[in-house]
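**Student:** Sequence and computational prediction follow.
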Amino acid sequence: MSINDAQGQVIATASQGSEQYSPEQLCGAEVDTAVSGRTKAEVPLTIETVTERANMMLAYQRVVENKGAAGVDNLSVQALKPWLKENWASIKSALMAGDYLPRAIRKMDIPKPDGGVRTLGIPTVADRLIQQAIAQKLSPVVDPTFSNSSYGFRPGRNAWQAVRQAQVYMHSGKRWVVDMDLEKFFDRVDHDILMSRIARRVKDIRLLKLIRRYLEAESVDRNKERVKRVRGMAQGGPLSPLLSNILLDELDKELERRGHAFCRYADDCNIYVSSRKAGEHLLKDISEYLTETLGLTINDKKSAVARPWERKFLGYSVTRHKYVRLKVADSSVARLKDKLRSLTTGHSSASVKVIINKLRPVLRGWVSYFRYTEVKGVLEELDSWTNRKLRCLLWRQWKRTGTRA
């Protein structure tokens, strides 16, 4: 079956009678909000605005720039343009009618630095295009309402700003941190709760239905087994970071209401307090709030109330001085070495020049991320370590019969 035939079957199936959602299923508990008229302050967001030509062109450009692997249909980013010329009219028609069915998501497991596995969900490039188009229109509506203490996946904000703000809190005397780790956040998201928050700003039932379908899209693993998602959302789609911020903004607002000093980057949240006792009470209270309000759980093994210099935040650690200085966390150096080791091991036939060209962008990105810290000593040690690895590579090549002079 060709790719075109496969997509045609999806569209045909959708138009023949897709699953029916009640308003309660679409929007969670807040049905009235979803179907009520929008307020004066809100920007209208509909399928029509999402599929405007200018928005779709921008979405296409970003999907192509981000590259990425093919989804379950094996359609590559490079093949997207001619494919859209043949199929976009029928896809847009299905979107307008509220009948479009996303394709299944390809599961991909990647190792985590702590030894675990992170499961990514790779949508097809066509679905990445649609998700990107939704995100581009939804973000300007919701982002201005987000907390100033939220830094992840937001325009004009980054991890460095979060770390610097954390440093400010420590300088103000808040020398205890509540380091909160959410238990499998992306796997535990409650669809009804999330949809109820989205429905506060989105009134187009077709768009709400489409977002819900993306949340519920089947996943396909390497054994071709299909699993329908009843909770959680896939990591890997352009829409997921924005949806996670919409849900966790509820946590931000609760912390603001209580007057706490905190920094959140995606699902990584640190709250700065003045004493261990205050931190322990807060961790208990927020754990109960997350469970009761958002259906989320704190990972007790990874969460802690501690001194900031005993923990790391977004790859950084701090010194134990009156004037807190930022430094590179030891685990960040170890993670970089693991990456460099993987690039210099098992490539005995590659020239040193080729290996160096692979190492250069990794090192450049790492140095750029930590450029504002006291990193000179770390870089000197890394330089020595990397040179030893390259000398070992040269030695192995020299020992091989085929590479001797």
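**Tutor:** Ah, there it is.
**Student:** rest of the way, CA atoms for contacts and neighbours
**Tutor:** Fine.
**Student:** residue ranges of the helices in the stretch 251-400 of the chain, please?
**Tutor:** Assigned by DSSP state H, counting those that start in this stretch, the helices in the stretch 251-400 of the chain fall at 276-289, 330-344, 352-369, 376-399.
**Student:** I'd like to check which residues are in contact with the spatially closest residue to Val64 that is not a sequence neighbour.
**Tutor:** Excluding the flanking residues, the one nearest Val64 by Cα to Cα, 6 or more residues apart in numbering is Val77, at 6.0 Å. Counting by Cα atoms under 8 Å, 6 or more residues apart in numbering, Val77 makes contact with 63-64, 67-70, 125.
**Student:** Got another one to weigh against that:
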Amino acid sequence: MSEIPVHPRPRRLSDWINPMEARKVHSLIDKVYQRKNLEVAWERVRANRGSGGVDGISVADFAEQADQHLDRLQAELRARTYQPQPVRQVSIPKVGKPGEFRNLGIPSIYDRVCQQALLNRLEPIFEPVFDDANFGYRRGRSTHDALRKIWKEIESGKEWIVDADLKDFFGSVDHDKLLSLVAQRIADGRVLGRMALT
């Protein structure tokens, strides 16, 4: 078995992208709305369950007419008429912090399927550039993996651990800057337009 060379991982997406070497991904939207991709996206949303959005449609309700919903979503994405619904806002108590709440935005099941279909196509493009020390919101990485990484760092002589909870992190992300970074790799304006909406 041949050994795969290991290269140092870049710290930032902009470090990874060499304009002379990296080719942009074109014509991605047609892969997003492929029926098989929408079906895989729906199965992931169904497996995650969760409550419905502002339209009141639950996962079970969506499942009863999944084929029709997927047909409609595919047609809307193809015709560029898809518009996400407003996000349902809820507040949940913060664990271990009595009297404090975390605000959550809950998209409709329909919009979650669209978001998952986008993720299915974007994740393989961007996952290789993410830092190995980042475990949050990444498929195949868990809290237990993060703990193993921490223990490995401690065993190697590291003495400091920082535990931080950034207030309103997702609400404070500069979406224009984020989309400009994504645009360095994705040339399909139809995908970028969908991302700006969701």
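**Tutor:** Structure's in. What do you need? It should be emphasised that the depicted structure is a prediction, and the values quoted were computed from it without experimental measurement.
**Student:** Take the helices of the stretch 251-400 of structure 1 and write them to a markdown table, including mean neighbour count and distance to Ser15 of structure 1.
**Tutor:** Formatted as a markdown table, those follow (neighbours: other Cα atoms under 10 Å; distance: least, Cα to Cα, whole Å):
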| stretch | mean neighbour count | distance to Ser15 of structure 1 |
| --- | --- | --- |
| helix 276-289 | 15 | 42 |
| helix 330-344 | 15 | 47 |
| helix 352-369 | 13 | 47 |
| helix 376-399 | 13 | 58 |
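**Student:** any idea how far Asp73 of structure 1 is from the spatially most central residue of structure 1?
**Tutor:** Central residue of structure 1 (Cα atoms, centre = their mean): Pro241, 4.6 Å from the mean position. Here Pro241 of structure 1 is placed at a distance of 24 Å from Asp73 of structure 1 (Cα to Cα, to the nearest Å).
**Student:** And for Leu248 of structure 1?
**Tutor:** Distance from Leu248 of structure 1 to Asp73 of structure 1, by Cα to Cα: 32 Å.
**Student:** picking up where we left off before, need the counterpart of the residue nearest to the centre of structure 1 in structure 2.
**Tutor:** Mapped onto structure 2 by TM-score structural alignment, Pro241 of structure 1 lines up with nothing.
**Student:** can you confirm Pro241 of structure 1 is in a helix?
**Tutor:** Yes - counting by DSSP: H, G, I helix; E, B strand; the rest coil, Pro241 of structure 1 is part of a helix.
**Student:** Now do the same for the residue nearest to Val64 of structure 1: its match in structure 2.
**Tutor:** Using TM-score structural alignment, Val77 of structure 1 sits opposite Val59 in structure 2.
**Student:** Just give me the neighbour total for Glu24 of structure 1.
**Tutor:** 15 (other Cα atoms under 10 Å).
**Student:** The longest helix seen in structure 2 vs structure 1, average offset?
**Tutor:** For structure 2, the helix with the greatest residue count under DSSP state H is helix 109-126. Its matched residues in structure 1 lie on average 0.8 Å from helix 109-126 of structure 2 after superposition (mean Cα distance after the TM-score superposition for structure 1).
**Student:** Next, the buried residues of the helix or strand just after that helix.
**Tutor:** Following helix 109-126 of structure 2 in sequence order, the next helix or strand is helix 143-155 (DSSP states H and E). Using 16 or more other Cα atoms under 10 Å as the test for burial, helix 143-155 of structure 2 gives 146, 150.
**Student:** Can you give me the stretch of structure 1 that the next helix or strand after helix 143-155 of structure 2 aligns onto?
**Tutor:** Beyond helix 143-155 of structure 2 in the direction of the C-terminus, DSSP H and E gives the next helix or strand as helix 169-172. Aligned using TM-score structural alignment, helix 169-172 of structure 2 spans residues 185-188 in structure 1.
**Student:** In structure 1, point out the residues matching the longest helix of structure 2.
**Tutor:** With TM-score structural alignment applied, helix 109-126 of structure 2 matches the range 125-142 in structure 1.
**Student:** and if you look at stretch 182-195 of structure 2?
**Tutor:** On structure 1, the counterpart of stretch 182-195 of structure 2 by TM-score structural alignment is residues 198-211.
**Student:** can you give me how far the matching stretch is from the chain middle?
**Tutor:** 21 Å (Cα atoms, centre = their mean, to the nearest Å).
**Student:** Same question for stretch 382-393 of structure 1.
**Tutor:** That offset, for stretch 382-393 of structure 1, works out to 33 Å (Cα atoms, centre = their mean).
**Student:** what does that stretch correspond to over in structure 2?
**Tutor:** Using TM-score structural alignment, stretch 382-393 of structure 1 pairs with nothing in structure 2.
**Student:** what are the ranges of the strands in the stretch 1-150 of structure 1?
**Tutor:** For the stretch 1-150 of structure 1, the strands defined by DSSP state E, counting those that start in this stretch occupy 105-111, 117-122.
**Student:** Rebuild the ones you listed as JSON lines, extending it with mean neighbour count and distance to Ala162 of structure 1.
**Tutor:** What follows is those, written out as JSON lines (neighbours: other Cα under 10 Å; distance: least, Cα to Cα, whole Å):
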{"stretch": "strand 105-111", "mean neighbour count": "18", "distance to Ala162 of structure 1": "26"}
{"stretch": "strand 117-122", "mean neighbour count": "18", "distance to Ala162 of structure 1": "24"}
